[in-house]
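only geometry, no sequence info:
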């Protein structure tokens, strides 16, 4: 097993710089982010990845479907088209929090507390997006997020919830993300990983820091800097039949401030010692 670089781990790098970094450090796959692809240009990003001989392990991200707006749906249709152009293994879907609560911000006036209704909005949007993705050979990957993000980022908090939402669709259309930061705490995680089987579309790793920083979005650490036991999670994912790339995805101010080549070297060392 080798790590794949999720581009956000080396946030300072453009697509071109991240692709070059993967080649120099001997990585075979990269997870890209839509805003960085847009900045580089979609066609140029496609060329860079293909010329480098890399796989696109994921495109981040689609989702934020809980508003029920046409704008959100249209943006996700565009994201599917982008994933198809890039040949991405999946389009990661962060489904959105309660309507009226922007990610990382205070609730707006008149926000909704209807959690069940928000989840119903996600299901309704999937009924449109999943067939569209299937027609274009793109796999949607529902990502459950740690419950502390339920209000503003993802009303899916467990792998079981994500699997329930994916179940009406072929696994080639809708899968799930197993992200160690988000699922390590769940007492049913091993049961749900086994249940997921071929629906596992992406396996992402990073550590869960203790204590968390004031901005909990940045509480993802380099493997070995937090509390997660990676070996049994990796074993469970592999035993479930996953054969795809394993992305290292870290949101952390200190990691982002560090020299990206140093981050890459540390990432490879920690991956070999703790994940693989």
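Cool, the structure landed. Nothing here was measured: the structure is a model prediction, and the numbers come from that model.

going by C-alpha atoms from here, please, whenever you check contacts or count neighbours.
Noted.

let me see the contact set for residue 239.
Residue 239 makes contacts with residue 194, as judged by Cα atoms under 8 Å, 6 or more residues apart in numbering.

what of residue 207?
Residue 207 makes contact with 180, 181, 220, 221, 222, 223, 224, 225, 226, 227, 228 under the criterion Cα under 8 Å, 6+ apart.

let me have the residues you listed in TSV, extended by distance to residue 20, secondary structure and neighbour count.
Supplementary listing: these in TSV, determined by distance: Cα to Cα, whole Å; DSSP: H, G, I helix; E, B strand; the rest coil; neighbours: other Cα atoms under 10 Å:
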residue	distance to residue 20	secondary structure	neighbour count
180	27	helix	23
181	27	helix	23
220	24	strand	27
221	24	strand	25
222	21	coil	24
223	23	coil	26
224	26	coil	18
225	27	coil	14
226	29	coil	18
227	32	coil	14
228	30	coil	21
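
this is the comparison structure:
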């Protein structure tokens, strides 16, 4: 039997309460005694970096990660440089907000050439490693489910992410394990073990059948088929002991009052993570 998770490891990935501003999400975390938050960059843009930082510090919240960097592939070298420059801005934002991790959603192929786009991903990450080192921010490669290859990421398995991390040869780079994206992988547990010491984040939600949507397809833990405790146990046993982010992208959840979402999230976290 899996050991019950400590509820104090819970982090609100802000996309779960997409209907809330950053200020509302922070206030919600305080009301519901959620000690950490993962912030999305479009939410920072609404308030500005300085006010966002002040709100977080006033609430004494940990920032478990910043979402997101990545999106490296592009057809021209100038476009790819623009993506790199934007990732550097994201690193600066992460450092300013006190986040040790920038999540990388690596980007799709703009020209149907997956192999070339994967090369651009590697080159993009390689180019920002020194900048990330300078700011003390780690880069977390998040593999996405293969159904997102066309519009979100050409890195689709934890094995790919591990191979990419190893090829870069930098401890500044690690991987993110998101159960929604990797639960189906027949090599998942071997790859979690391979990632030992390089796991920078762990995200939870569930895979409901039938899937309600592609982008907004995640459900609350306990509503689907993923063996979340088994994956969590494997991640824990391979060196990850930090915040566990609840990341639910789902219109029905978004339409709920935010306080109801956080109550449900905490209850399901204890029961199903």
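It's in. Model, not experiment: these values are computed from the prediction.

hmm, back to that, want to try CSV for the contacts of residue 207 of structure 1, with distance to residue 99 of structure 1 as columns?
What follows is the contacts of residue 207 of structure 1, written out as CSV (distance: Cα to Cα, whole Å):
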residue, distance to residue 99 of structure 1
180, 27
181, 24
220, 26
221, 29
222, 32
223, 34
224, 36
225, 34
226, 32
227, 32
228, 32
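
quick one: the strand or helix carrying residue 254 of structure 1 to structure 2 mean distance?
Secondary structure here is read from DSSP states H and E; on that basis residue 254 of structure 1 sits in helix 253-257. Between helix 253-257 of structure 1 and the corresponding residues of structure 2, superposition yields a mean separation of 0.2 Å, by mean Cα distance after the TM-score superposition for structure 1.

hmm, back to that, and the furthest pair within the contacts of residue 207 of structure 1?
Across the contacts of residue 207 of structure 1, the longest distance by Cα to Cα is 13.4 Å; it joins 180 and 225.

on that earlier part again, nearest to residue 63 of structure 1 among the contacts of residue 207 of structure 1?
Minimum separation from residue 63 of structure 1 among the contacts of residue 207 of structure 1 (Cα to Cα) is found for residue 181, which lies at 19.0 Å.

would you map the helices across structure 2?
22-31, 41-47, 49-59, 77-97, 114-135, 158-168, 179-182, 188-194, 228-237, 251-254, 258-272 (DSSP state H).

need the winner for burial among those helices.
Taking mean count of other Cα atoms under 10 Å as the contact definition, the stretch among these with the greatest mean neighbour count is helix 179-182, which reaches a mean of 22.

what is that helix packed up against?
If contacts are counted by 3 or more Cα pairs under 8 Å, 6 or more residues apart in numbering; DSSP states H and E, helix 179-182 of structure 2 sits against strand 199-204, strand 206-207.

distance to residue 146 of structure 2 for those - can I get that in CSV?
Formatted as CSV, these follow (distance: least, Cα to Cα, whole Å):
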stretch, distance to residue 146 of structure 2
strand 199-204, 17
strand 206-207, 14
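
trace the helix holding residue 254 of structure 1 over to structure 2 and give me the residue numbers.
Structural correspondence for helix 253-257 of structure 1: residues 251-255 of structure 2, per TM-score structural alignment.

the matching stretch: how far from the chain's middle?
Here the centre of mass of C-alpha atoms in stretch 251-255 of structure 2, compared against the chain's by Cα atoms, centre = their mean, to the nearest Å, lies 19 Å away.

and for stretch 224-231 of structure 2?
Shown here is stretch 224-231 of structure 2, whose average C-alpha point lies 18 Å from the average C-alpha point of the whole chain (Cα atoms, centre = their mean).

do the same with stretch 200-219 of structure 2
Averaging C-alpha positions (Cα atoms, centre = their mean) puts stretch 200-219 of structure 2 13 Å from its chain's average.

center of structure 2, which residue is that?
residue 103 (5.3 Å; Cα atoms, centre = their mean).

surely it and residue 140 touch.
Yes - shown here, residue 103 of structure 2 and residue 140 form a contact pair, counting by Cα atoms under 8 Å, at 4.8 Å.

any shared contact partners between those two?
Applying Cα under 8 Å, 6+ apart, one finds that residue 103 of structure 2 and residue 140 are jointly contacted by residue 176.

please report how far the counterpart of the residue nearest to the centre of structure 2 in structure 1 lies from residue 43 of structure 1.
Mapped onto structure 1 by TM-score structural alignment, residue 103 of structure 2 lines up with residue 92. The span separating residue 92 of structure 1 from residue 43 of structure 1 equals 20 Å under the rule Cα to Cα, to the nearest Å.

how much does the longest strand seen in structure 2 stray from structure 1?
In structure 2, taking DSSP state E as the definition, the longest strand is strand 62-70. Superposing on structure 1 and averaging over aligned pairs (mean Cα distance after the TM-score superposition for structure 1), strand 62-70 of structure 2 comes out at 0.4 Å.

structure 1: matching residues for that strand?
Going by TM-score structural alignment, strand 62-70 of structure 2 sits over residues 55-63 in structure 1.

roughly how far is the matching stretch from the heart of the chain?
Averaged C-alpha coordinates place stretch 55-63 of structure 1 at 7 Å from its chain's average position (Cα atoms, centre = their mean).

can you check stretch 129-142 of structure 1 too?
Mean-position distance between stretch 129-142 of structure 1 and its chain equals 16 Å (Cα atoms, centre = their mean).

what's the end-to-end length of it?
Here the two ends of stretch 129-142 of structure 1 are set 12 Å apart, with distance taken as Cα to Cα.

and for stretch 144-156 of structure 2?
One end of stretch 144-156 of structure 2 sits 5 Å from the other (Cα to Cα).

residues of it that come out buried?
Of the residues in stretch 144-156 of structure 2, those with enough neighbours to count as buried (16 or more other Cα atoms under 10 Å) are 144, 145, 148, 149, 152, 153, 154, 155, 156.
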